[in-house]
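In: My questions are about this predicted structure, shown below with the sequence.
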Amino acid sequence: MRIIKNKNEQTHTITKDIQLLPFLLELFPNKSRNAVKSILTRGQVSVNGKTITQHNHPLTSGDEVQILNNQAAQKQSILNGITILHEDEDIIVIHKEAGILSMAAKDPQERTAYRQLNDYVKEDNRKNRIFIVHRLDRDTSGVMLFAKSEEIKEALQENWHEIVKERVYTVVVEGALKKDEGSIESWLTESKSTKVYSSTYDNGGKHAITHYKKVGGNRQYTLLEANLETGRKNQIRVHMEALGHPVVGDRKYEATTNPLKRLGLHATTLAFTHPRTGTLVRYSAPVPKSFYQLVK
């Protein structure tokens, strides 16, 4: 079992099949059973980036179990609708739930991801700040990246297309796709009403390429994995509309159904070169179960 420790948490890589509570009891032999259960109850344990409180949660070889110390757990308790997947001196990677704005809000009291993380880092030092690197729509869930300094933010944004190696989304679209996989290439332009339009020829817009693969589906809906070769505003939403299969819940781009009561779009994986260490890092957020249930 590989163990990585920092001041806030320890991470363990699982090497055998075992349930979560028995694993923790083995890990903390000097703690009582009730004390170990309390660690779970307080939300200090996450598996592969998702907080888990169930005692019988199954662990398999390769899973990563993160355990926060009490102080770090209390600090993270101020966060609502976002979960920290990774934090170091330069970046914070989060899992944002649908319904949470990334940054700007008309209501100055709304707890956007940006405002919550700003409050979070100020718990350690009032001078600390965070900087937004990219955005997700309010009703899109998944992995987001923030910087802890303007220097790191600029390093990431200025070299975004070179630094980012993988951007994978999970998408639920209307209808049954005839092709199991394919690619969409077009040029995107934005109107004054902020709607983005797709053109099959170079009209001076931004070049956009999306690769997609069918994961599951039925007669009404299809579950796709979309890999962005370029990252343009509303790219997947526009390309799915152009394909004739709009993202469910996306009235802006011609969807007629909203079975999930949210946008059927989830940022599953972000892989990039760390701006300071130069190493390739990869973070994932679990796909909402409702996506799979819809295409059964």
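Out: Noted; the coordinates are in hand.

In: going forward, measure contacts and count neighbours with C-alpha atoms only.
Out: Noted.

In: part of a strand, is F146?
Out: Yes: judged by DSSP: H, G, I helix; E, B strand; the rest coil, F146 forms part of a strand.

In: In space, what's closest to T189 - neighbours in sequence excluded?
Out: G205 (4.9 Å; Cα to Cα, 6 or more residues apart in numbering).

In: so L228 sits right up against R167, yeah?
Out: Yes: L228 is within contact range of R167, at 5.6 Å (criterion: Cα atoms under 8 Å).

In: which stretch of helix or strand covers K106?
Out: Under DSSP states H and E, no helix or strand contains K106.

In: here's the one I want to compare it with:
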Amino acid sequence: MKGKSSGPSRGGPRKPGAAPQGRARGAVKAARARKPDAPRPAPNPAPKVAAAKSAPVKASPAKGVSLDVRQFRVGADDDGIRLDRWFQRHLPDVGFNVVSRWARTGQLRVDGARAAPGDRVAEGQTIRVPPAEPKAAEIAKPRRVRPQLTDDQIAFAQSLVIHRDAQAIVINKPPGLATQGGTKTDDHVDGLLDALEFELDQRPKLVHRLDKDTSGALLIARTARSAAHFAKAFSSRTARKVYWAIVMGVPSIEDGMIELPIAKQPGTGGEKMHVDEEEGLPARSRYRVIERAGNRAAWVELQPYTGRTHQLRVHMAAIGHPIVGDGKYGGKEAFLSGTISRKMHLHARRIRVDHPDGDRVDVRAELPEHFAASLVSLGFDLHAGDLPLDEEIARKPTREDEKKVAKAHAKQIRKGRKGERRARGASGGAKSGGPKSGGAPRRK
């Protein structure tokens, strides 16, 4: 039977104190694996992050992903907001386009997951943001300086004011003066607003407009707060505007509603509108005949229920009764012979809108000379024009109104009877020296 030799291994006798050769080879291999001379890398502690404070984090390189990233912790004030809104608050120098690009390339992450600008973040989440990118040098735009108004311009602008309070100004805009500037238009109301600062020392703001050839009441806001209030009133159609016009012919219906959609007329560069049943925007106008001059012309009141460009002019021309002097939409048929002026006869007579401080702004603007002269020439009564609005007309109470009145009356009677019972109970208690023993207090 053969066994392992207990003698020395091959290669000669072993030196005293030397390790066996097999063990030495194993020790060398272990030493090579451990590399005891090289220091071990210490584990990286998790970076501390806080709202609006960045901490650099080392990340494994990946295509399209930057190494020097920043991390932010979402605070309680930002809980539930959109990610792009978070950037607006805390990193306003990072534009939306940059945020979108980071999201597309996977560099923008929330709690390690890819995120989109429209995602909402929650308190405690970690937002991973790539390093800031160098911004291109911005070319400073020359600041536009408004021309200094002359004394005559200031006096003219202030002469147009027909109402003024702490929040609003109403002017009576003359025909021929544009509301805002444009191509080859240097004279306009917007250029005169510096003259209407008065004691507030801040430039007023336009909140609606009138066509250049339309005269009448134009509301102007004096503060940013009133501008927002009035703009909302016009957009929600709570503001009421009443126009006067002289139209060709006489409408067969004396009180009518025109509902025809309006769109820009192709080929006019947006300078002219027309009725477009397919692609036009909804438009509603009401008219009421005030007086008639035989079958030649009529004096009408107009109320726009929507705010389309040139709405009243387009609608009246569409029903065959263009406004006198409106050659743009009525053509040659929009002019009366004789002494009647060829200027357009459309005037913003009245504006009524809720005031930001309560109550209402309710102002009427006097007619320009050519309009008033035409009314006289056609034999109209100047005092007949101001028709009451629907809500101002006293009407017969409906059945529903009567029920409300009866209900309120019954409530008053019940309250009176309840007061009498209390009075009797109080007088009885005083005579007997107090409430009866064991009695419960009366519920009030």
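Out: Looks like it came in fine. All of these numbers come straight from a predicted model, not from anything done at the bench.

In: care to give me the TM-score?
Out: Scored against TM-score structural alignment, normalised by the length of structure 1, the superposed chains reach a TM-score of 0.66; 217 aligned residues with a Cα RMSD of 2.6 Å.

In: quick revisit: counterpart of the residue nearest to T189 of structure 1 in structure 2?
Out: Taking TM-score structural alignment, the alignment pairs G205 of structure 1 with G280 from structure 2.

In: What about I82 of structure 1, how many residues nearby?
Out: 22 (other Cα atoms under 10 Å).

In: Count the neighbours of the corresponding residue of structure 2 for E97 of structure 1 for me.
Out: The criterion is TM-score structural alignment: under it, E97 of structure 1 has P174 as its aligned partner in structure 2. Neighbourhood size, P174 of structure 2 [other Cα under 10 Å]: 18.

In: cool, the one 10 residues further on as well?
Out: Residue neighbour count, defined by other Cα under 10 Å, stands at 6 for K184 of structure 2.

In: which residues does it contact?
Out: Under the criterion of Cα atoms under 8 Å, 6 or more residues apart in numbering, K184 of structure 2 has no neighbours.

In: try A231 of structure 2
Out: Taking Cα under 8 Å, 6+ apart, one finds 207-208 in contact with A231 of structure 2.

In: and the next element down the chain from the host helix or strand of H370 of structure 2?
Out: Assigning secondary structure by DSSP H and E places H370 of structure 2 in helix 369-377. Later in the chain than helix 369-377 of structure 2, the nearest helix or strand by DSSP H and E is helix 399-432.

In: how about that following helix, aligned to which bit of structure 1?
Out: Under TM-score structural alignment, there's no match for helix 399-432 of structure 2.

In: Same question for stretch 24-42 of structure 2.
Out: Using TM-score structural alignment, stretch 24-42 of structure 2 finds no match anywhere in structure 1.

In: now E277 of structure 2, nearest residue through space, not along the chain?
Out: Of all residues not flanking E277 of structure 2 in the chain, P261 sits nearest, at 5.8 Å (Cα to Cα, 6+ apart).

In: Touching, that neighbour and T306? I think so.
Out: No: in this structure P261 of structure 2 lies outside contact range of T306 using Cα under 8 Å: 10.5 Å.

In: which residues do these two both contact?
Out: In terms of Cα under 8 Å, 6+ apart, P261 of structure 2 and T306 are both contacted by the residues 282-283.

In: my guess is D137 of structure 1 is in a strand, correct?
Out: No: under three-state DSSP, D137 of structure 1 sits outside any strand and is assigned coil.

In: if I look at it, how far off is Q235 of structure 1?
Out: D137 of structure 1 is 12 Å from Q235 of structure 1, where distance means Cα to Cα, to the nearest Å.

In: The residue nearest to E277 of structure 2 matches what in structure 1?
Out: Aligned by TM-score structural alignment, P261 of structure 2 pairs with W187 of structure 1.

In: isn't its match right up against T210?
Out: No: with contact defined as Cα under 8 Å, W187 of structure 1 and T210 do not form a contacting pair (11.6 Å).

In: The residue nearest to E277 of structure 2: neighbouring residues, count only.
Out: When neighbours are counted by other Cα under 10 Å, P261 of structure 2 registers 19.
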